[in-house]
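Asks: Sequence and predicted model, in that order:
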Amino acid sequence: MDAMQAFILALVQGFTEFLPISSSAHLILPSQILGWPDQGLAFDVAVHLGTLLAVVVYYRRDLWAMTTGAGRGLVERRMNPDLKLGLLVVLATLPAVLGGFLAKDLIEHQLRSAWVIATTTVVFGVLLWLADRAGKRTRGMDSMGVRSALLIGLAQAVALIPGTSRSGITMTAALALGFRREQAAHFSFLLSVPVILGAGLLKIVDLVESSTPVHWGYMALGVVVSAATAYVTIVFFLKLLERLGMFPFMVYRLILGGALFLWLI
């Protein structure tokens, strides 16, 4: 991997992590189609750290409120809205953690193929649009409960399959449950914090155990570019979400999936 490839991959990661179009698919495809070398563990850690920084900075007030809400709940020994939201985020994260632990080998060795990505890109793109079209879009974050969080969390576990899109399927589930678009995206992005953090920590462990040399310059480039791109993407996606809806993302996914099938055939 050279500097230009590192820059492009970091740009792609930052741009696609929070859009409902699957970042994993876009990072796998360059090696599958263009013959680029695998970016390696160190670079994976870097771009995950970059996108994590972006979402933490953007939602710093929400994350701080959940942290202080947990402290108040422990002191006062009673539930409060911020503590409740934090607990729901934890609950919705558990299915993905369990699924990743149980299906790690299957995902890494059997499902990281262009055929799988093409199929999931199309199927889950259509489901996203159907949920957006059919959903009532009346519920706010205050109506999020255990059942809703658990169902969204189960959907997030499916996103372990490459091409599904973690943000896409969690928003699909939230929209199908009747949440407004902005609220669906809000909860989806909050869920990304523990998921990206957990994935990054696992990759760091693998990196420490690996003997592969680390190119610190490429890592720094990956962090900076992915963080800046992801932050800008979050800002503009949330501003345009109500106006655009999910139709453009379905169209993009259909075009991408269709192009992949044509290339594979």
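Replies: Great, that's in hand. Residues are numbered from 1 along each chain as shown.
Asks: Please count neighbours and contacts with C-alpha atoms only from this point.
Replies: Will do.
Asks: residue boundaries of the helices in the stretch 101-250 of the chain?
Replies: Taking DSSP state H, counting those that start in this stretch to define them, one finds helices in the stretch 101-250 of the chain at 114-134, 146-158, 166-176, 181-209, 216-244, 247-264.
Asks: by contact count, what packs against the fifth one?
Replies: Under the contact criterion of 3 or more Cα pairs under 8 Å, 6 or more residues apart in numbering; DSSP states H and E, helix 216-244 touches helix 3-16, helix 40-58, helix 181-209.
Asks: which one of those helices is the most hemmed in?
Replies: The highest mean neighbour count among the helices and strands packed on helix 216-244, using mean count of other Cα atoms under 10 Å, belongs to helix 40-58: a mean of 22.
Asks: ok, and what's touching that one?
Replies: Helix 40-58 is contacted by residues 10, 13-14, 17, 63, 189-190, 192-193, 196-197, 199-200, 203-204, 206-207, 214-215, 218-220, 222-228, 230-231, 234 when judged by Cα atoms under 8 Å, 6 or more residues apart in numbering.
Asks: structure B:
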Amino acid sequence: MAILLLTATATLATPAAGSDKLSADLNIFQAIFLGLVQGVTEFLPISSSAHLKVVPEALHWGDPGVAFTAIIQLGSIAAVIWFFWSDIVTVVTGAFTAIGQKDYRSLEFQMAVGIVLGTIPIVFFGLLIKIYIKDFDHSPLRSLGALACASIFMSILLGISERIGRRDRDLHKLKIIDGMWMGLGQCLALIPGCSRSGATLTAGLFLGLERAAAARFSFLLGIPSITLAGVSELKSALETGFSGVSVVSLIVGTLSAAVFSYLSIAWLLKFLQTNNTFIFICYRLAFGTAILTAVAFGGLIN
């Protein structure tokens, strides 16, 4: 699939003569397609940031811009909150009830505290990056070669977690310490191409959680960090403006991201109940290798 996306797209979009790439102005089809890419890759353990950078480049659409990617990410945020709304209400109300009854061993209290403590590391290190790396969006870490290496590295790490993880604990055996460790793993998502869901799922498997339980808690743990990141990127986008992107494209891209995010969450949770993560391990390895190959032969510009 990765090779198909990167090399077999010339018939879909060919650069105009005398131009290196098409304008970044997005039509409706492109907005819907990029919304699909955002929705599918945000929650599958394959990295949305990598795909949103590589796919438009491979299709010669140009960079859709920070504003567009920030706005359509709101669709993914809405989808995960929508999907897990009952879980969110249960955890929050259950945690307050546990505090009132001093029942600190309750599952809801353990999950709530685990999510709060697990969110602190990525917020802390994210702020450090904002403060000390002023132009992080154009740093070498965001080059295609770096994205490819991150994808390959995470495929290996996920493979190791599949190999040595016990997978003998379900969601009801979750502890505060699990949230803290998965929160530390989530910090890998600050490296473009690593994947937030991939990093937390991998951490959950290392901790001995069942695949579906690790994925479900990964999504719940990710709600605060995804929301904070989305709001931060939206703020930056509003400051820089929306040049090259129409309001209609923004709307359809966001709706597309919301729909496909919801579907990908539902599919992944069901898939992991009876399957391992081997398909994602292979995909990430192929994706990273395809990028490096395309860069090496001039198909993509690093």
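Replies: Nice, I can see it. Computed from a predicted model, the values in this text were never measured in an experiment.
Asks: and Leu264 of structure 1, which of the helices and strands packed on helix 216-244 of structure 1 is closest to it?
Replies: With Cα to Cα as the measure, helix 3-16 is the member of these nearest Leu264 of structure 1 (22.1 Å).
Asks: Just give me the mean distance for whichever helix or strand comes after that closest one relative to structure 2.
Replies: Proceeding C-terminally, helix 3-16 of structure 1 gives way to helix 23-29 as the next helix or strand, assigned by DSSP states H and E. For helix 23-29 of structure 1, the mean distance to aligned residues of structure 2 following superposition is 0.6 Å (mean Cα distance after the TM-score superposition for structure 1).
Asks: corresponding residues in structure 2 for helix 23-29 of structure 1?
Replies: The alignment of helix 23-29 of structure 1 onto structure 2 (TM-score structural alignment) covers residues 48-54.
Asks: Contacts for the matching stretch, please.
Replies: For stretch 48-54 of structure 2, the surrounding residues in contact (Cα under 8 Å, 6+ apart) are 6, 34, 37-38, 40-42, 63, 69, 144, 147, 192-193, 195.
Asks: Name the residues of that stretch that are buried.
Replies: Neighbour-count burial for stretch 48-54 of structure 2 flags 48-54 (criterion: 16 or more other Cα atoms under 10 Å).
Asks: Quick one: distance of that stretch to the chain centre.
Replies: Distance of stretch 48-54 of structure 2 from its chain centroid, counting by Cα atoms, centre = their mean, to the nearest Å, is 9 Å.
Asks: what does stretch 249-265 of structure 1 give?
Replies: Its chain's C-alpha centre lies 20 Å from the corresponding centre of stretch 249-265 of structure 1 when counted by Cα atoms, centre = their mean.
Asks: next one: stretch 215-232 of structure 2
Replies: Distance, stretch centre to chain centre, for stretch 215-232 of structure 2: 9 Å (Cα atoms, centre = their mean).
Asks: give me the stretch of structure 1 that that stretch matches.
Replies: Mapping stretch 215-232 of structure 2 onto structure 1 (TM-score structural alignment) gives residues 185-202.
Asks: With structure 2 overlaid, how far apart is the matching stretch on average?
Replies: Its aligned residues in structure 2 lie a mean 0.9 Å from stretch 185-202 of structure 1 after superposition (mean Cα distance after the TM-score superposition for structure 1).
Asks: Can you find the partner of Gln39 of structure 1 in structure 2?
Replies: Taking TM-score structural alignment, Gln39 of structure 1 has Pro64 as its aligned residue in structure 2.
Asks: meant to ask about Tyr218 of structure 1
Replies: Per TM-score structural alignment, Tyr218 of structure 1 is aligned with Ser249.
Asks: how many other residues sit next to that match?
Replies: Other residues within reach of Ser249 of structure 2 by the criterion other Cα atoms under 10 Å amount to 21.
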